[in-house]
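Visitor: Below are the sequence and a predicted model for it; my questions follow.
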Amino acid sequence: MEKIFLITPLILILALLIDLFLGDPRWLPHPVVAMGKLISSLEKKLYLQKSKQEKPQALYWRGALLSLIVVITTFLITTLVVTIAQALGTLLATFIAALLLGIALAARSLAGAALEIKDLLEQGNLAEARRKLSYIVGRDTEQLDESEIVRATIETVAENTVDGITSPLFYAFILGVPGAYAYKAINTLDSMIGYRSERYLWFGRFAAKLDDIANYLPARLTGLSMIVGAALLGYPIKAMIRTWQRDAASHPSPNSGIPESVVAGALGVQLGGLNYYKQVPSQRATMGDPLVPLQARHIGQAVTIMAVTTVIFALPALVGLYWIGKWLL
């Protein structure tokens, strides 16, 4: 039974390679799409027309029920798939586990989207860069100048290093592929209903808090891995530690401020500031010091830091998984 929730070093290496070379191919249905459909379907059943007249506590518990159903269902279905694969043989089980874990990661897609924006900026094509940026951020992009496009892209790369890479890996290390997908369900719930809008202020509050809790430890381990990785690339350790200690806690998210502040300290740029969401202004605390102006090249540097952070984060797990595997098997 313990094999179902065990990620071997081979599975981890294959998963990273699958994400690197395959990414999120359009011809392969992505499990997150299925999660989104399940969330939308349950929302229609649990967020009733009369919900706006209900007490906040009732809305909260309806949203909590939705969240628990989605996470538990995702975990059980993934466990069933892995169990069936293991029953059919070790080789197939290894391949299925690696494929599923690789699909759960977002390093290639995130890097590809960011570098495409970088290339467009270097070509002077601001209009297309704004359009591409709108695919990966929630803020308004129509009026952004080059420095603001760069800032938004770097912030997304930094934040999604946790959401899209290290947190899924962290839960895979603990609970295997089912753990990674349970986390993906939590993250998808947060992205769909975890807003502080009129509709979701109470209905999505449980999902938002669950996402904060799930990312709490991975975000801090990612921050440490990011400092080590960036230091190996030659970026100043003291600046990264200083910006983390000084700026991270002022971010609206208890977790996103960590990678954003570390990247800002590494690159010597300032992130954060004024954003617009559906034409509504939102002032975010600044991260880092504006030692140099934001330029397109900084996007490539942020992507490199993300890649090295992934390796640094995974290396201790490779050693640990090797010894755990020897002990169990």
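Guide: Great, that's in hand.
Visitor: From now on I want contacts and neighbour counts done on CA atoms only, so please keep to that.
Guide: Noted.
Visitor: Can you name the residues that contact the residue nearest in space to the middle of the chain?
Guide: The centroid of the chain falls nearest to residue 163 when counting by CA atoms, centre = their mean (1.5 Å). By CA atoms under 8 Å, 6 or more residues apart in numbering, the contact set of residue 163 is 187, 215.
Visitor: another structure for you, compare them:
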Amino acid sequence: MLLFDGLTAEILILLIAALAVDGYAGGLRWPAALSTAHPGRLAERAARWFDDRLNRAARSPASLRLRGWLAALMLLAIALLTGGALQILAGAHGLGWAVALVLMVMLLTVRQPYDRASAARQALQGGNLDAARIAVDPLTDRDIYKMDAHSVARTAVEAAAERFVTGVAAPVLWAALFGLPGLLVQGVLLRAAGTVRRPDRALYGQAFILLAAIVTRPAAWLAGILFCIAAIAVPTAKPMAALKMMLRDGGKGSLSQARALAAMAGALDFSLAGPRHYAQRSIEEPWIGSGRARLLPDDIRRALMLFAIGCVVSAGLLAGLVVLILRI
């Protein structure tokens, strides 16, 4: 049920439209005025504003954690109030639905990760490793200059799965459950958590990381299920292996998107995740899946087919829910 009764079918229809719009034109640049008012960018700016004023090295660990929770809860409250106001506007005025659609398109991310991963594939096929590294750079915070061709391909595949969780499954899930407040809350929390500096994640950033995980983990389950269904339509993919791997390896490691990674790994017979190398440190994560880790450009193509069909499946499920709601 939605937080606001009587708007369920309309919200689901708008989600379908937003998936189609971003899938077709998501690579286009927003006008300057809309780009400045993008909820994700506003969340990042607000998170940095709080960080500059509250996250000081001289403070005790307990004080930093408390201040982090205060900042996170303030952003959460702002997102809830703003989303609630926009949903009330949508219910009272036709223009509100146009605003809601624009907000959904802003917070869905279908085309951008697809295009980036596809560009990396084309660069690898052409033997241009540097261009492939540059193509995946916006999709990861790892050190791209330590990547060989296989690492770039694996990073592109992992990024497609991870961005499907945060850019498709999470917005669809939380908007379908709680309308615009749910959509805005998940978008704000995910973008704010992305601004937390890695050394601060156990202190000031603890609240942001925990709240983002609460938002992401159910979406990762949904994404994994969508990948299992999508694997039916992808040549050589194995839907039952995807389901088995999602249940077996989806709980490994600390990654919130592990369920989706496991489903993709099982469907396409890959090994994903594993050790991750950053500019100043490396993180040991367990491998997810039991297939190949040395991925090739064609493996990116197969992963992107799973990504694209997963988007179509999500739209189909939303359409089925609309029909069910209208018949009740």
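Guide: Yes, it's here. As the structure is a computational prediction, the values presented were derived from the model and not from experiment.
Visitor: what's the TM-score here?
Guide: Overlay of the two chains. TM-score (TM-score structural alignment, normalised by the length of the second structure): 0.89; 319 aligned residues with a CA RMSD of 2.2 Å.
Visitor: ok so, going back, please say which position in the second structure the residue nearest to the centre of the first structure maps to.
Guide: Using TM-score structural alignment, the equivalent of residue 163 of the first structure in the second structure is residue 166.
Visitor: Check residue 268 of the first structure too.
Guide: That one, residue 268 of the first structure, aligns with residue 269 by TM-score structural alignment.
Visitor: Next one: the closest residue to its match other than its chain neighbours relative to residue 242 of the second structure, how far apart?
Guide: Leaving aside its sequence neighbours, residue 269 of the second structure sits nearest to residue 291 (CA to CA, 6 or more residues apart in numbering; 4.6 Å). Applying CA to CA, to the nearest Å, the value for residue 291 of the second structure to residue 242 of the second structure is 12 Å.
Visitor: between these two, which one's more packed in?
Guide: Shown here are residue 291 of the second structure and residue 242; by other CA atoms under 10 Å, residue 242 has more neighbours (29 against 15).
Visitor: any idea what that one aligns with in the first structure?
Guide: Match for residue 242 of the second structure (TM-score structural alignment): residue 240.
Visitor: dump the residue contacts of residue 103 of the first structure.
Guide: 15, 18, 19, 23, 24, 30.
Visitor: sorry, back to before: figure out how far the host helix or strand of the match of residue 242 of the second structure is from the centre of its chain.
Guide: Taking DSSP states H and E as the definition, residue 240 of the first structure sits inside helix 237-247. On the basis of CA atoms, centre = their mean, to the nearest Å, helix 237-247 of the first structure sits 22 Å off its chain's mean C-alpha point.
Visitor: Following superposition onto the second structure, what is the mean distance for that helix?
Guide: Here the mean offset of helix 237-247 of the first structure against the second structure after fitting is 2.5 Å, by mean CA distance after the TM-score superposition for the first structure.
Visitor: hey, where'd the helices end up in the first structure?
Guide: Per DSSP state H, the first structure has helices spanning 9-21, 31-46, 56-87, 90-104, 107-122, 126-133, 146-161, 167-193, 200-203, 205-232, 237-247, 257-267, 297-328. These are given in chain order.
Visitor: okay if I get those as CSV plus distance to residue 281 of the first structure?
Guide: Formatted as CSV, those follow (distance: least, CA to CA, whole Å):
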stretch, distance to residue 281 of the first structure
helix 9-21, 36
helix 31-46, 28
helix 56-87, 26
helix 90-104, 33
helix 107-122, 24
helix 126-133, 18
helix 146-161, 14
helix 167-193, 20
helix 200-203, 18
helix 205-232, 21
helix 237-247, 21
helix 257-267, 19
helix 297-328, 24
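Visitor: which stretch among those helices comes nearest residue 275 of the first structure?
Guide: helix 146-161 (9.1 Å; CA to CA).
Visitor: list the helices and strands the closest one packs on?
Guide: In terms of contacts (3 or more CA pairs under 8 Å, 6 or more residues apart in numbering; DSSP states H and E), helix 146-161 of the first structure is packed against helix 107-122, helix 126-133, helix 257-267, strand 271-277, helix 297-328.
Visitor: any residues touching it, and which ones?
Guide: 107, 110-111, 114, 117-118, 121, 126, 129-130, 133, 136-137, 141, 222, 256-257, 259-260, 263, 271-272, 293-296, 298-299, 302-303, 306, 310.
Visitor: could you check the angle helix 257-267 makes with it?
Guide: 130 degrees (axes from the mean of the first three to the mean of the last three CA atoms, to 10 degrees).
Visitor: tell me which residues in helix 146-161 of the first structure are buried?
Guide: 146, 148-161 (16 or more other CA atoms under 10 Å).
Visitor: quick one: that helix to the second structure mean distance?
Guide: Looks like 0.7 Å for helix 146-161 of the first structure (mean CA distance after the TM-score superposition for the first structure).
Visitor: Please state the offset of that helix from the chain centre?
Guide: The answer for helix 146-161 of the first structure is 13 Å, by CA atoms, centre = their mean.
Visitor: now the angle between helix 167-193 and that helix, please.
Guide: 120 degrees.
Visitor: Just the buried residues of the contacts of helix 146-161 of the first structure.
Guide: 107, 110-111, 114, 117-118, 121, 126, 129-130, 133, 141, 222, 256-257, 259-260, 263, 271-272, 294-296, 298-299, 302-303, 306, 310.
Visitor: counterpart of residue 253 of the second structure in the first structure?
Guide: Looks like residue 253 of the second structure aligns to residue 251 there (TM-score structural alignment).
Visitor: returning to that earlier point: tell me, of the contacts of residue 103 of the first structure, which are also contacts in the second structure.
Guide: Of the contacts of residue 103 of the first structure, the ones still in contact in the second structure (both residues aligned by TM-score structural alignment, their matches' CA atoms under 8 Å) are residue 30.
Visitor: Count the neighbours of residue 124 of the first structure for me.
Guide: Neighbour count for residue 124 of the first structure, taken as other CA under 10 Å: 12.
Visitor: That one and residue 320 of the first structure: what is the separation?
Guide: 47 Å.
Visitor: Same question for residue 188 of the first structure.
Guide: Counting by CA to CA, the gap from residue 188 of the first structure to residue 320 of the first structure is 29 Å.
Visitor: higher neighbour count, these two?
Guide: residue 188 (23 against 14).
Visitor: Looking for the alignment partner of that one in the second structure.
Guide: Per TM-score structural alignment, residue 188 of the first structure is aligned with residue 191.
Visitor: give the contact list for its match.
Guide: Per CA under 8 Å, 6+ apart, neighbours of residue 191 of the second structure: 40, 41, 43, 44.
Visitor: The second one matches what in the first structure?
Guide: Yep, that's residue 41 of the second structure we're talking about. Under TM-score structural alignment, residue 41 of the second structure pairs with residue 33 in the first structure.
Visitor: Can you report how many residues neighbour that match?
Guide: 11.
Visitor: Just list the residues touching it, thanks.
Guide: Contacts of residue 33 of the first structure by CA under 8 Å, 6+ apart: none found.
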